[in-house]
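> with the sequence up front, the predicted model follows.
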Amino acid sequence: MLTDTKLDRLGTADELNAAVALHCRALRQSRGWSLDELAGRSGVSKGMLVQIEAARTNPSVGTLARVADAFGVTVSRLLEPAQDRTVHLSDAEEAPVLWRGGRGGTARLLRGLSEPDFVELWDWRLAPHEEHVSDDHQPGTREVLHILSGVLIVTVGTEEYTVGPGQTIDYLADRDHSYRNDFDTPTRFLMLVCMPPREYDRRVRPPLPR
């Protein structure tokens, strides 16, 4: 069984929750949106948004992605204050773990950029026989996966692809997709997510292939 996804970063979940609360509230108010409006655009319930803005919950990675899509920002924008900087150097251990699987797998958000386009870099690890089913992202989102070790089964819509060490796969992620390790050894892969730099309202989503 998968346990989707509590914010976790070296014991500083409270700091991350506070950052998400601050940015979510500021981004919503700067747009003049009510909580009902954000709930409609993101597909996240008003009750959950109230909890997020009060820093009283650990939102899942799926919830964060939906909120970020609605605002037209990256997930990392919700986790840390915007800073003007030429260079940003950090250790992998400093990056937040935004997903934990029931068998020990993790997904760590290494970095996110908001300019010139929205890009996120993730370090994923799936334990043997572990799976993550992802929400569909906003139209035009593309993911690039590079397998470092193990074998990964990637499902996009109704098609499955087996990707081995040293191989790279990219695909449109604005439809149903998942990552699965069917084998007895762990799988580790890097993921690059490239998103259109715009706000996204799920209520007016165009139909897409499943």
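Done, it's in. Numbers count the residues shown, from 1 in each chain.
> going forward, measure contacts between C-alpha atoms and count neighbours the same way
OK.
> can you measure across stretch 155-166, start residue to end residue?
19 Å (Cα to Cα, to the nearest Å).
> other residues contacting the lengthiest helix in the chain?
If you go by DSSP state H, the chain has its longest helix at helix 13-30. Contacts with helix 13-30, where a contact means Cα atoms under 8 Å, 6 or more residues apart in numbering, come from 7, 34-35, 38, 52-58, 71, 77-81.
> and here's the other structure:
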Amino acid sequence: MASHIWDSIPNAGHDLDGRLARRLAELRQQRGWSLDELSGQSGISRSTLSRLERAEISPTTAVLSQLCAAYGRTASQILAEIEDNPPQVLHPDQQPTWRDDEAGFVRRSVSPPQPGLRGELVECTLRPGADIAYAVTPVPGLEQHIWVLEGTLELTLDGHTHTLGTGDCLRFRLWGPSRFRCPTGDPARYALVVVLP
């Protein structure tokens, strides 16, 4: 079973998981969708959706991506929407970190969570051999900048593969599927800047 851990404030993981579960349920209810309708929209089983909304399980990277696409939001938007009284400055020990140990992915939200703002900065790390494919983009035309801080990142967009080394930066708009892979024996750590259209 995958481990999905929030690492920011001690004992915050459970609270954040609970708030995320409530927010996912709210988003579905705002659209007037049943669990079966959301299952059809997202490709996620009804039972998994029910367990997510009851905070019995945490979403994997792939599941969160599918939900983001169904709701037309980025992961950071959804995560910002669950923050209580978002601060203007986040110190390193306050930056929420989400782990999907099964996928080999760590995501640190560097930007303070401010709903309504269009840009955000995220630090991501893929362990050696990690290979994550996203079937859809949560928001078509999403502008992204990927700056590799350490290691090698292989990124496939629209069937074209870019191999990025330390210091390389790729800028693009995301319209379809994407795949992130760490092809070497060392982790790939990169900064991701996301700008909503």
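Cool, got the structure. Computed from a predicted model, the values in this text were never measured in an experiment.
> what residues are up against the most centrally placed residue in the second structure?
Most central in the second structure under Cα atoms, centre = their mean is residue 75, positioned 4.3 Å from the mean C-alpha point. If you count contacts by Cα under 8 Å, 6+ apart, residue 75 of the second structure has them with 64-65, 68.
> looking at the first structure, which of these hold up?
With the contact criterion set to both residues aligned by TM-score structural alignment, their matches' Cα atoms under 8 Å, the contacts of residue 75 of the second structure that also touch in the first structure are 64-65, 68.
> so which of these belong to helices?
64-65, 68.
> now the helices for the first structure?
Counting by DSSP H, the helices of the first structure are 13-30, 35-42, 46-53, 61-71, 75-79.
> mind checking which of these is nearest residue 100 of the first structure?
Closest to residue 100 of the first structure of these is helix 61-71 (Cα to Cα; 9.8 Å).
> what's that closest one packed up against?
helix 35-42, helix 75-79 (3 or more Cα pairs under 8 Å, 6 or more residues apart in numbering; DSSP states H and E).
> buried deepest among those helices, which one?
Mean neighbours per residue, mean count of other Cα atoms under 10 Å, is largest over these for helix 75-79, with a mean of 23.
> what about residue 92 of the first structure, how many residues close to it?
Residues lying near residue 92 of the first structure (other Cα atoms under 10 Å) number 12.
> ditto for residue 11 of the second structure
10.
> from residue 37 of the second structure, how far out is it?
If you go by Cα to Cα, the gap between residue 11 of the second structure and residue 37 of the second structure works out to 34 Å.
> what's the closest of the kept ones among the contacts of residue 75 of the second structure to residue 1 of the second structure?
residue 64 (16.0 Å).
> now do the contacts for residue 189 of the first structure.
Per Cα under 8 Å, 6+ apart, neighbours of residue 189 of the first structure: 123-125, 145-149.
> give me the buried positions along stretch 43-55 of the second structure.
Buried positions in stretch 43-55 of the second structure, judged by neighbour count with 16 or more other Cα atoms under 10 Å: 44, 46, 48-50, 52-55.
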